[in-house]
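Novice: Attaching a predicted model along with its sequence, questions to come.
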Amino acid sequence: MATGGNAIRGTRVGAGPMGEQDHGHHADRVAVSYWDALGNETVRYFAAGIAEEEIPEIIDSPRSGLPAGRDRENPPAVAKNEPYKTHLAYVKERRSEEEADTILADALTQLRERRGQD
């Protein structure tokens, strides 16, 4: 059996001639590099006509998840996560010990009056 040559084998129907470059217009763009604290570089592309102030200064690095900035020598620092605070911790930030004692004494007095104890 002789094998025949089939020029369209493995190509998409209607794809046009091989190597055709007329599949749309490519807009002009600018490449902006971002670096994270580990030294990873991420390149983002933006439209060439975009205003400079619309290009973000900080993005999240897809490699590390850390914040990445446009200054290679001074990448943004990782934000320090504050531990979870209880309700009591927030109250202690707002009230002094004297205020807490006064409020507690008033609350106990009201409770005793309601119960008929005094």
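Specialist: Structure's in. What do you need?
Novice: alpha carbons only for contacts and neighbour counts from here, please
Specialist: OK.
Novice: what about the helices in the protein?
Specialist: Using DSSP state H, the helices of the chain run over residues 87-94, 97-115.
Novice: and the first one, what does it pack onto?
Specialist: Under the contact criterion of 3 or more Cα pairs under 8 Å, 6 or more residues apart in numbering; DSSP states H and E, the helices and strands touching helix 87-94 comprise an empty set.
Novice: what's the closest of the helices of the chain to residue 30?
Specialist: With Cα to Cα as the criterion, residue 30 lies closest to helix 87-94 of these, at 47.5 Å.
Novice: Can you check what angle separates that closest one from helix 97-115?
Specialist: If you take axes from the mean of the first three to the mean of the last three Cα atoms, to 10 degrees, helix 87-94 sits at 120 degrees to helix 97-115.
Novice: Give the buried residues for helix 87-94.
Specialist: Buried residues in helix 87-94, counting neighbours by 16 or more other Cα atoms under 10 Å, are absent.
Novice: How far off centre is that helix?
Specialist: Relative to the chain's own centre, helix 87-94 is displaced by 30 Å; criterion: Cα atoms, centre = their mean, to the nearest Å.
Novice: cool, and stretch 103-118?
Specialist: 51 Å.
Novice: Could you do stretch 26-41 as well?
Specialist: In terms of Cα atoms, centre = their mean, the centre of stretch 26-41 is found 16 Å from the chain centre.
Novice: also this one, for the comparison:
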Amino acid sequence: MAMSGGNAIRGTRVGAGPMGESERGETAPRERIPYFCANGHETRPSFAAEAEIPEFWDCPRCGLPAGREQAAPPAAPRNEPYKTHLAYVKERRSDEDGAAILDEALARLRANREL
């Protein structure tokens, strides 16, 4: 049996018929707002006309924050180095505090062992 060269539904999915405003309803009035990042990229996301326009937008190309002023884009955020739990503890307690706490804990353990 010979197959015909074309298939009427090839490359389509369920519900992928021609869609117009009659099926989806009226589209809200929109406006494109330009945003500029520190790497010089420009992006123009579309917002509904009555929507509140955000001050910053993430650049889709590099991920840096983008602002509305091309001459003064927001600076890249400063990445803090990863700190271990011990580093945070050392910020809160001095070595003397740590030694005192250790001595207290050891004294409690020794007292419990004698019981």
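Specialist: Happy to help now that I have it. Quantities reported herein were computed from a predicted structural model and do not represent experimental measurements.
Novice: quick revisit: possible to save the helices of structure 1 as JSON lines with distance to residue 64 of structure 1?
Specialist: JSON lines is the format used below for those (distance: least, Cα to Cα, whole Å):
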{"stretch": "helix 87-94", "distance to residue 64 of structure 1": "33"}
{"stretch": "helix 97-115", "distance to residue 64 of structure 1": "45"}
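Novice: Deepest in the core, which of these is it.
Specialist: Of those, the one with the most neighbours on average (mean count of other Cα atoms under 10 Å) is helix 97-115, at a mean of 12.
Novice: Now do the contacts for the residue most central in space within structure 1.
Specialist: What sits nearest the mean C-alpha location of structure 1, by Cα atoms, centre = their mean, is residue 60, with 4.9 Å. The neighbours of residue 60 of structure 1, taking Cα atoms under 8 Å, 6 or more residues apart in numbering as the test, are 66-68.
Novice: give the contact list for residue 54 of structure 2.
Specialist: If you count contacts by Cα under 8 Å, 6+ apart, residue 54 of structure 2 has none.
Novice: I meant to write residue 57 of structure 2 there.
Specialist: Per Cα under 8 Å, 6+ apart, neighbours of residue 57 of structure 2: 35, 65-67.
Novice: Of those, which is the most crowded?
Specialist: residue 66 (28 neighbours; other Cα atoms under 10 Å).
Novice: Residue in structure 1 paired with that residue?
Specialist: In structure 1, residue 66 of structure 2 lines up with residue 68, judged by TM-score structural alignment.
Novice: Equivalent analysis for residue 53 of structure 2, please.
Specialist: So residue 53 of structure 2 corresponds to residue 55, using TM-score structural alignment.
Novice: burial of that match, as a residue count?
Specialist: Using other Cα under 10 Å, residue 55 of structure 1 has 13 other residues around it.
Novice: I'd like to know how far the closest residue to it other than its chain neighbours sits from residue 86 of structure 1.
Specialist: Nearest-residue entry for residue 55 of structure 1: residue 46, 7.7 Å, with adjacent residues in sequence omitted and distances by Cα to Cα, 6 or more residues apart in numbering. Using Cα to Cα, to the nearest Å, we find residue 46 of structure 1 at a distance of 44 Å from residue 86 of structure 1.
Novice: Give me the more crowded residue out of these two.
Specialist: Neighbour totals were compared for residue 46 of structure 1 and residue 86, and residue 46 leads with 16 against 8 (other Cα under 10 Å).
Novice: circling back: widest-spaced pair of the contacts of residue 57 of structure 2?
Specialist: Across the contacts of residue 57 of structure 2, the two members that end up farthest from each other (Cα to Cα) are 35 and 65, 9.1 Å apart.
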